[in-house]
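Enquirer: Please find the sequence and the predicted model below.
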Amino acid sequence: MLIILSPSKTINFHTPAPPFETTWPIFSSKANKIITSLRHFAAEDISQRERVSLKIAFATRDYFHSFSTTQHVGKPALFAYTGNVFDKLNPSDFSKDDINFTQEHLRIFSALYGVLRPMDIIQPYRLDMNSKLIDGLYDTWQEQVTKEISKLLKTDDNTLINLASAEYFKMLNQKQLPAHCRIITPVFKQEHNGKYTVNSLFAKQARGWMSRFIIENRISNPEHLQGFTEGGYYFRPELSNNKEWIFTR
């Protein structure tokens, strides 16, 4: 069973990561080319195109220029990304066995790196799939990302647990995934005025909780996900189908 997550825009490179064995991103050479193509942008251009504050734009520009294409420097992705998903995943207290399981069964999609293993070393960056700084990131990554995930699925029972956002899940060409691949997308909803709706903030938190639930319990049978109750959620079979499993609270 393979889990996919989105990255976060927020990062932490100030706190050192635990001393677990690290790896290097599979598609680092392509990441280097993308970074090189972005270095000509001034902060004002970044601010205007990405519709972000000048403070964020200057930080983004500095990331592009400080990015090393020759040295293996940085921090493992699992500990570098912050934000709601990774806060609730909370890998800070993972054991070595937890890390080993995560390294085998979790992948993080990235607009810069394509596909990341949790312990892949990354450098500070800010870039998403819908960036106005570079054209065609889906075309850039879809074939390689799909091939890499397909290879992993063939050795991991052909079951994909999609805990990524819609923006990043589109990096996959589902038609090119292995035959009989099973994709399950957990959807987390809140009750409001008698109706169940998706709240983006709460959904991100739940994705982190569910990822941790899978890791801590070494879940390999997707049906066991239906026992997830963190944060007050519970599985609703009457609202679910084969592709989307609905959890409400």
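Expert: That came in fine, so what should we check first?
Enquirer: rest of the way, CA atoms for contacts and neighbours
Expert: Fine.
Enquirer: Check which residues of the biggest strand by length in the chain are buried.
Expert: Criterion DSSP state E: the longest strand present in the chain is strand 182-192. Buried residues in strand 182-192, counted by 16 or more other C-alpha atoms under 10 Å: 182, 183, 184, 185, 186, 187, 188, 189, 190.
Enquirer: Then stretch 209-216?
Expert: For stretch 209-216, a neighbour-count test (16+ other C-alpha under 10 Å) marks 209, 210, 211, 212, 213, 214, 215 as buried.
Enquirer: just checking, residue 213 touches residue 228?
Expert: Yes: Residue 213 lies in contact with residue 228 (C-alpha atoms under 8 Å); the separation is 7.3 Å.
Enquirer: Just the residues contacting the longest strand of the chain, thanks.
Expert: With C-alpha atoms under 8 Å, 6 or more residues apart in numbering as the test, strand 182-192 has contacts from 158-163, 196-199, 202-203, 206, 233, 242-249.
Enquirer: what about versus this one:
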Amino acid sequence: MKLLLSPAKKIDFEQKVSSDVELKLPVFNADANELVRHLQELSSEELQSLMSISSDLANLNYNRYANWDFTDNKKSHFPALWAFRGEVYTNLDVETLSSEALKRANNSLRILSGLYGVLGPSDLIQAYRLEMGTKFSFESYKNLYAYWKSRTTDLLNKEIDRDNDQIVVNLASTEYSKSIDMKKLNAEVVTPIFKDLKGDNYKVVSFWAKRARGLMTRYILENGICDAEGLLGFDVSGYYYHTDMSKPNMPVFVRDH
């Protein structure tokens, strides 16, 4: 099984990392460095406009890219699963995962990234901000999807074939899952949907859906879930599988509060 997650905007390099983790550079580290070289050509004002962020955030990221470490010096890097600190990762709570769950994560969990393409949990990253949906054009590429899609799809297929995976659980947002050509993956793709009761209807609420993705990722890793049927037992934080709302390869989990 492969699990796909989106990254988080918030990054924190102060978390305690398990001593069992074997740290390594990302597969697409050289490709990421090439992207950074193009980003270095932009001014802080151009980054602000490109990313639709505040001037303070633009200055922060301008300085990050200006001071980018293109060497393999790991002192300026931090493992991805510990670095990201958004709602998904807060609820995945890597610091309390069991050693067995961490081993499963290294084999199965992949984080899609606008800068790094695909990251494993222990892949070392530098602090950055570059969302996959950013309309950044350079060389012959009209956007980041054009840059990454074939690279990331090919890599995942190599891993799927190597590990004999039968299923890919897509817990990434639409913005990031579009960076993979799902139809070309050599495995069944299952995309769980999380809905909360609002008034008389169940609706996808972004804030709660992000939390649920983290909770389900943790559930899969801690329980060693390895097939689509095993996902249906997810019952964390009040969620439960709703048969009638579900479709093939799109199980729906609801919460009544």
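Expert: Nice, thanks for sending it over. Keep in mind that this is a model prediction, so the values were computed, not measured.
Enquirer: Quick check: TM-score for this pair?
Expert: The TM-score (TM-score structural alignment, normalised by the length of the first structure) is 0.95; 247 aligned residues with a C-alpha RMSD of 1.3 Å.
Enquirer: can you tell me which two in the buried residues of strand 182-192 of the first structure are farthest apart?
Expert: The largest separation in these, counting by C-alpha to C-alpha, is between 182 and 190 at 26.0 Å.
Enquirer: Looking at the buried residues of stretch 209-216 of the first structure, which is nearest residue 102 of the first structure?
Expert: Closest to residue 102 of the first structure out of these is residue 215 (6.5 Å), distances taken as C-alpha to C-alpha.
Enquirer: Quick check: the gap between that closest one and residue 13 of the first structure.
Expert: When distance is defined by C-alpha to C-alpha, to the nearest Å, residue 215 of the first structure is 24 Å away from residue 13 of the first structure.
Enquirer: quick one: what's aligned to residue 174 of the first structure in the second structure?
Expert: Taking TM-score structural alignment as the criterion, the aligned counterpart of residue 174 of the first structure in the second structure is residue 182.
Enquirer: so what's that match up against?
Expert: Residue 182 of the second structure makes contact with 153, 189 under the criterion C-alpha under 8 Å, 6+ apart.
Enquirer: Check which helix or strand the equivalent of residue 222 of the second structure over in the first structure maps to.
Expert: Matched by TM-score structural alignment, residue 222 of the second structure corresponds to residue 216 in the first structure. Element membership of residue 216 of the first structure [criterion: DSSP states H and E] is helix 200-217.
Enquirer: That helix versus strand 182-192: what angle between them?
Expert: With axes from the mean of the first three to the mean of the last three C-alpha atoms, to 10 degrees applied, the angle from helix 200-217 of the first structure to strand 182-192 works out at 130 degrees.
Enquirer: superposed on the second structure, where does helix 200-217 of the first structure end up, distance-wise?
Expert: Here the mean offset of helix 200-217 of the first structure against the second structure after fitting is 0.3 Å, by mean C-alpha distance after the TM-score superposition for the first structure.
Enquirer: Let's have the buried residues of strand 182-192 of the first structure in TSV, adding distance to residue 17 of the first structure.
Expert: Compiled in TSV, the buried residues of strand 182-192 of the first structure are given as follows (distance: C-alpha to C-alpha, whole Å):
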residue	distance to residue 17 of the first structure
182	34
183	32
184	31
185	30
186	29
187	31
188	30
189	33
190	34
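Enquirer: show me what contacts residue 212 of the second structure?
Expert: Residues in contact with residue 212 of the second structure (C-alpha under 8 Å, 6+ apart) are 88, 91, 194.
Enquirer: Quick check: the equivalent of it over in the first structure vs residue 41 of the first structure, distance?
Expert: Correspondence of residue 212 of the second structure to the first structure, assessed by TM-score structural alignment: residue 206. Residue 206 of the first structure sits 36 Å away from residue 41 of the first structure, going by C-alpha to C-alpha.
Enquirer: swap in residue 72 of the first structure?
Expert: Note on residue 72 of the first structure: its distance to residue 41 of the first structure, by C-alpha to C-alpha, is 24 Å.
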